[in-house]
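In: Curious how this folds, go ahead:
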Amino acid sequence: MPKAPSSLPVSALFGVAKPSGPTSMSVLDTLKPLIASSRLFVAEKELKKEKGKTRKAKHVKYAVKIGQGGTLDPLADGVLVVGIGKATKKLGEFLDCVKEYHTTCLLGCETDTYDSEGAQVRVAPWRHVTRESVEEALKDFRGELMQSPPIFSALKMDGKPLYEYARKGIPLPRPIEKRKVTVHELELIEWKDSDHGYRYPEKKFTEEQKKAVESALRSVEQAVEVKDEPEQEAPSPQPPTAFILRMKVSGGTYVRSIVHDLGHAVGSAAHVVTLTRTRQGRFALEPTEDTDRGCVPWEAIQEATKDVGEKDDDGWTRWEREVIDKLEIVEDR
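Out: Model prediction:
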């Protein structure tokens, strides 16, 4: 059984195994009342006052800081690094650290968000794509790359989000600035072929929406055309090919862009249907190094929000024990 810190309360970092579905902010909102009512993070005298929180207008202001070191979109699951107290000042280092992901790619369709949460922008042939052709194409995606963020991202150009240009057909004032990123490792770890249950999003771009994207891009790119490329072969009831990639990348890398661009590289289209961050710095879903730290299971957090449960002989509940086992103390408070 992990030993609790000798001096309480503490400022600390720990990883949470975020599930697919909730936003990163909602994960923090779920954690806040638990953190604010635990002697692990809040002084006993503060707990006795207002159970770690004070009321101001209609909002609850907690007596302890909490933040996260790198947002995961609702679709994504995996490692979310959380900082408590003075440890929130250390969260910036996790934005630029090396991260590892597993992602499932579905061929034959690209979407506005580059993942299954978006709408179909266009479809393309996929039956000609083999495992060998994908592995050959991956060679061009390793090492240092200049990567273009998606036009439907929230990044701003002249004060306006890129997605606004794309949706309204406003010409881009200049090309989207590319970012230098590093793909340390990239490999195909599973070829699922058609043995899966993934399907294209039901929502589709209208012809008007496609024209808007073309209009936005034509100001900075030549011969831009957004249109479907039907399969030459007769339609088949079998699902399009899917495969899983494992990658180790630098901070700022768009995993979805790698999948999107890979689809083009093999003469097709592709989007992300699952995305798992398996590692963020020294926090990992499956620790492999002596310096690695695991992640608190989401089930333990959810369970505690309904009923914190009984305390053990040392006065700790299950979720607190899980955190004690995984935390990294930054500075005593």
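In: make it CA atoms for all contacts and neighbour counts henceforth
Out: Noted.
In: Specify the strand with the largest residue count in this protein.
Out: strand 179-193 (DSSP state E).
In: Give the other helices and strands that that strand contacts.
Out: helix 131-138, strand 143-147, strand 242-249 (3 or more C-alpha pairs under 8 Å, 6 or more residues apart in numbering; DSSP states H and E).
In: Can you point out the buried residues in that strand?
Out: Within strand 179-193, the residues that count as buried by 16 or more other C-alpha atoms under 10 Å are 181-184, 186-188, 191-193.
In: Please generate a structure for the following sequence too, so the two can be compared:
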Amino acid sequence: MSQETIQGVLCMNKPAEFTSFDVIGKLRGILRMRRLGHTGTLDPMATGVLSVLVGRATRACDILPDQDKTYRASVQFGWETDTEDVWGVRTAVYPEMHVTKEALESVLSQFRGEIWQVPPMYSAVSVDGKRLYELARKGVVVDRPARKVQIHTLTLETWNEDAQTAELLVSCGKGTYIRTLLSDIGKALGGGAVMTALCRTQASGFSLEQCYTFEDVKRFCREGSLASHLIPTDRLFAALPALHLTEKQSVLYGNGVKLDLEQIPEYQDSQTEYRVYDAKQVFLGTALAEPENSVLRVGKNFN
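Out: Prediction:
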């Protein structure tokens, strides 16, 4: 398989002090490929799962059905910073604050399910066309509208009452800021809190155990085994039901022609989005059903 045709997902264990774009840049140098992207930004000091899209898999960036992520986050209670993590400038100290395990576990119940969250100033969120972090670096603070985010699970993993530190496991939906979640938990306990470490353990259905380092990738290139270490592109769409087309339908799909839903036995009335395969089980891409017109149209072609 040539570099021009290779595609799939390369799961990287992002090291600290690298931005997500830094990882892409370094991989472009190692792989000698330009067509790379990722499925979700990680803060520079965070580590863990960064799913890198290779070749035509980059077409999946804006249509991933699984946007859930899981993090292991460390928190220190008793102070605050302008970035909501330990690497920012300290803005407040709460010397009288003393958190107990019972109080912490009681407060956590307030932050499960659908909650409102105000994005931090040091974030890539845009307000009136300006990135918040650009304004924050100039010392400008603006009002940010609160957004709904989903916290699927939030559990206390470790607790040290003497040090006033904890480690939390968080499973959440798209757009959740973990450092803001920890800061808000600190406020709910009557003081403040900062994030001291963050590791993403799962993203887009991929786990930390599936991830590689830069040295691993260099070795794959030397061995000529990179393709065998990529996760197939269709795994990004594992949450979608599959449709298997005939040879004739596959040709029509490849040409962008709408297909007759009545001629597709696997079509489900309750489902509008699918992953599509040809008669030889080759992944073609995604498709969208329009039951009102009784047609299936191409969503994104990966073949």
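In: sorry, back to before: which of the helices and strands packed on strand 179-193 of the first structure has the highest mean neighbour count?
Out: Across those, averaging neighbours per residue (mean count of other C-alpha atoms under 10 Å) puts strand 242-249 on top, at a mean of 21.
In: what's the mean deviation for it versus the second structure?
Out: Compared with the second structure after the fit, strand 242-249 of the first structure shows a mean deviation of 0.4 Å (mean C-alpha distance after the TM-score superposition for the first structure).
In: Can you tell me what sits against that strand?
Out: If you take C-alpha atoms under 8 Å, 6 or more residues apart in numbering as the criterion, strand 242-249 of the first structure is touched by 98-107, 181-194, 196.
In: Tell me the residues of the second structure aligned with it.
Out: Matched against the second structure by TM-score structural alignment, strand 242-249 of the first structure falls on residues 165-172.
In: Quick check: closest non-adjacent residue to Ala265 of the first structure.
Out: What sits nearest to Ala265 of the first structure in space, not counting adjacent residues and going by C-alpha to C-alpha, 6 or more residues apart in numbering, is Ala137, at 6.5 Å.
In: list the contacts for the counterpart of that neighbour in the second structure?
Out: Matched by TM-score structural alignment, Ala137 of the first structure corresponds to Val107 in the second structure. Going by C-alpha under 8 Å, 6+ apart, Val107 of the second structure touches 185, 188-189.
In: How many residues are close by the equivalent of Val93 of the second structure over in the first structure?
Out: Residue correspondence to the first structure (TM-score structural alignment): Val93 of the second structure is matched to Val123. Using other C-alpha atoms under 10 Å, Val123 of the first structure is surrounded by 21 other residues.
In: about what we covered before: any chance of the buried residues of strand 179-193 of the first structure in JSON lines, plus distance to Asp73 of the first structure?
Out: JSON lines is the format used below for the buried residues of strand 179-193 of the first structure (distance: C-alpha to C-alpha, whole Å):
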{"residue": "Val181", "distance to Asp73 of the first structure": "20"}
{"residue": "Thr182", "distance to Asp73 of the first structure": "21"}
{"residue": "Val183", "distance to Asp73 of the first structure": "20"}
{"residue": "His184", "distance to Asp73 of the first structure": "23"}
{"residue": "Leu186", "distance to Asp73 of the first structure": "21"}
{"residue": "Glu187", "distance to Asp73 of the first structure": "23"}
{"residue": "Leu188", "distance to Asp73 of the first structure": "23"}
{"residue": "Trp191", "distance to Asp73 of the first structure": "25"}
{"residue": "Lys192", "distance to Asp73 of the first structure": "24"}
{"residue": "Asp193", "distance to Asp73 of the first structure": "26"}
